[in-house]
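> Pasting a predicted model and its sequence here:
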Amino acid sequence: MSTRPCVKICGLLPGDDVTFASDPVITHVGFVMVPASRRFVSAEAAAVMVEQVRNQVQTVGVFSDADFDSALAAVRAAHLDVAQLHGSESVELCNSLKSAGCKVWKSVPVPLVQPDRTAILEACERYMPVVDAILLDAKPPRDGVSGLTGGNGVAFDWTILADVCAALDGFPLWVAGGIAPENVHALFRSCRPYGIDLSSGVETDGRKDVKRIAQLIKAVASIEYAK
């Protein structure tokens, strides 16, 4: 039996063409609820878009160091399926959201220079008991926008992925950062993650580009691997 990775298109904005959500290659879409992000959307705006893709894909809200009440309220107001925590959230906060009925993904930042495999694995193992998935993303640059912890369009060193995939032993692992239609196959030569998360890699001039997404769909559709 073979399967393809899950694919999430993140950072949707009001007015984006979301017809791509009907393609079976696309499994998730994401809405950034981080005020510092240029892709920020309110829960109310996200709720409108969620309704447009209802019964086609899973919907994900991206948060960065939001408190429990704010994150839970946004998830419920927008009728989201998943809360993706992309900051320095504690194990306790993750557990509280999961206990409240949320599916929770936790990001683990990967330094762009000399990533410490041991530290990354320890972070993954710390969160795994209280979340539904781990997401690896490139650590933002020091001179980046304050409060912005993802969506930088930069890839980390994918050679670490084989070790992480092996250590997680089937636990859902998402990979983000610098992924684009042109390098999807290179990523899957490094690792076979549960899912890939794209934003700027399928944008033109800062907005989602249906042609770029179509290129991604074609590239991913050609990837099959044994479970």
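Arrived safely.

> Every contact and neighbour count from this point should use C-alpha atoms.
Noted.

> So residue 56 is in contact with residue 20, correct?
No: Residue 56 is not in contact with residue 20 according to Cα atoms under 8 Å; the separation is 9.7 Å.

> Structure two is appended below for comparative analysis:
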Amino acid sequence: MTQVKICGIRSLEEARWAVEAGADALGFILIPKSKRYIEPKELQYIIAHLPPSIRKVGVFADEPPDHVASITLQCALDIIQLHGQEDAKLYHKVPAVKIKAYSFRENNLQTLHSEIEQGLIQGILLDSKIEGQFGGTGVSLPWRDLDFQAILTRIKKTKLPVILAGGLNPQNIEEAIQLTHPFAVDVSSGVEQEGRKDRELIFQFIQKVKNLKTNNHNSPKP
């Protein structure tokens, strides 16, 4: 079954909505420039009130490795998501599973493969990109595009879990999964109203994912 990550959580209430709806992971934006940024102290409080079965993901972009490691330990993060131009080998000592974000429009697939071969990352997040924004753009990936499908095939050959992001919402999630068969899906703006998480949209999104039968051949979760 396809896993679900609700990203951009900013309050305990939002986190509980996602948990109650059946989310597998929650994402917290630790990028100060992001409109969904959450202070580490607030994040620490939220995580302390979540069930241990929920995977907690910290999203960073070009932050110093020591800073990332400090927040990872302070907040008891399970996973870190590197969403910038980081050199993954600089983060190998951070005590968490590492996911690397990859934009379809970026020409750095060779670098990504090198990081995979070195065992530096344990998952790949495919996202759309708008200059100056770090995820949550609401822009969908071109799932039917032949170039996109070719890159997706190459990435899946690495056998690492592939997480699909980029403009997902309750209306398009079924088509997106059927065209890409990811290990997991990641949503942020697609379950928001007026810039804040919406309980009903979170529920609708997760139910559509969990009720969809797919032939998902991705590797086990990292």
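That came in fine, so what should we check first? Quick caveat: nothing in here was measured; it's all calculated off a predicted structure.

> which position in structure 2 aligns with residue 203 of structure 1?
Counting by TM-score structural alignment, residue 203 of structure 1 lines up with residue 192 in structure 2.

> now the helices for structure 2?
12-21, 40-48, 65-75, 109-117, 146-156, 173-180, 199-210 (DSSP state H).

> Residue 193 of structure 1 and residue 169 touch, don't they?
No: Residue 193 of structure 1 lies out of contact with residue 169 (Cα under 8 Å); the separation is 10.7 Å.

> With distance to residue 102 of structure 2 and mean neighbour count as extra columns, can I get the helices of structure 2 in JSON lines?
Shown next, in JSON lines, are those (distance: least, Cα to Cα, whole Å; neighbours: other Cα atoms under 10 Å):
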{"stretch": "helix 12-21", "distance to residue 102 of structure 2": "25", "mean neighbour count": "19"}
{"stretch": "helix 40-48", "distance to residue 102 of structure 2": "25", "mean neighbour count": "16"}
{"stretch": "helix 65-75", "distance to residue 102 of structure 2": "19", "mean neighbour count": "16"}
{"stretch": "helix 109-117", "distance to residue 102 of structure 2": "8", "mean neighbour count": "15"}
{"stretch": "helix 146-156", "distance to residue 102 of structure 2": "10", "mean neighbour count": "14"}
{"stretch": "helix 173-180", "distance to residue 102 of structure 2": "15", "mean neighbour count": "18"}
{"stretch": "helix 199-210", "distance to residue 102 of structure 2": "22", "mean neighbour count": "19"}
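
> Switch those helices over to a markdown table, and while doing so, append distance to residue 167 of structure 2 to every line.
As requested, the helices of structure 2 are exported to a markdown table (distance: least, Cα to Cα, whole Å):
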| stretch | distance to residue 167 of structure 2 |
| --- | --- |
| helix 12-21 | 18 |
| helix 40-48 | 25 |
| helix 65-75 | 27 |
| helix 109-117 | 22 |
| helix 146-156 | 15 |
| helix 173-180 | 9 |
| helix 199-210 | 12 |
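
> Tell me which of those lies nearest to residue 137 of structure 2.
Residue 137 of structure 2 sits nearest to helix 173-180 of all the helices of structure 2, at 15.7 Å, using Cα to Cα.

> Average separation of the closest one from the aligned part of structure 1, please.
Taken over the aligned residues, the distance from helix 173-180 of structure 2 to structure 1 averages 1.2 Å (mean Cα distance after the TM-score superposition for structure 1).

> what stretch of structure 1 does that helix fall on?
Aligning helix 173-180 of structure 2 against structure 1 (TM-score structural alignment) gives residues 184-191.

> Any figure for the gap between the residue nearest the centre of structure 2 and residue 138 of structure 2?
Ranked by distance to the mean C-alpha position of structure 2 (Cα atoms, centre = their mean), the top residue is residue 186 at 4.9 Å. Between residue 186 of structure 2 and residue 138 of structure 2 the distance is 12 Å, computed by Cα to Cα, to the nearest Å.

> Name the residues contacting each of these two.
Common neighbours of residue 186 of structure 2 and residue 138 (criterion: Cα atoms under 8 Å, 6 or more residues apart in numbering): 166, 168.

> corresponding residue for residue 59 of structure 2 in structure 1?
Here residue 59 of structure 2 is matched to residue 62 in structure 1, going by TM-score structural alignment.

> ok so, going back, how about the helices of structure 2, which one is nearest residue 4 of structure 2?
Taking the helices of structure 2 one by one with Cα to Cα, helix 199-210 is closest: 6.8 Å.

> how distant is stretch 49-69 of structure 2 from the center of its chain?
11 Å (Cα atoms, centre = their mean, to the nearest Å).

> Show me what counts as buried in it.
54, 55, 56, 57, 58, 59, 60, 61, 63, 65, 68, 69 (16 or more other Cα atoms under 10 Å).

> and which of those is nearest residue 144 of structure 2?
In terms of Cα to Cα, no member of these lies closer to residue 144 of structure 2 than residue 59, at 27.6 Å.

> gap between that closest one and residue 127 of structure 2?
Computed as Cα to Cα, the residue 59 of structure 2 to residue 127 of structure 2 distance reads 13 Å.

> Same question for residue 184 of structure 2.
12 Å.

> before we move on, what about residue 195 of structure 2?
Here residue 195 of structure 2 is placed at a distance of 19 Å from residue 127 of structure 2 (Cα to Cα).

> do the same with residue 115 of structure 2
The spacing between residue 115 of structure 2 and residue 127 of structure 2, counted by Cα to Cα, is 18 Å.

> With that, I have no additional questions.
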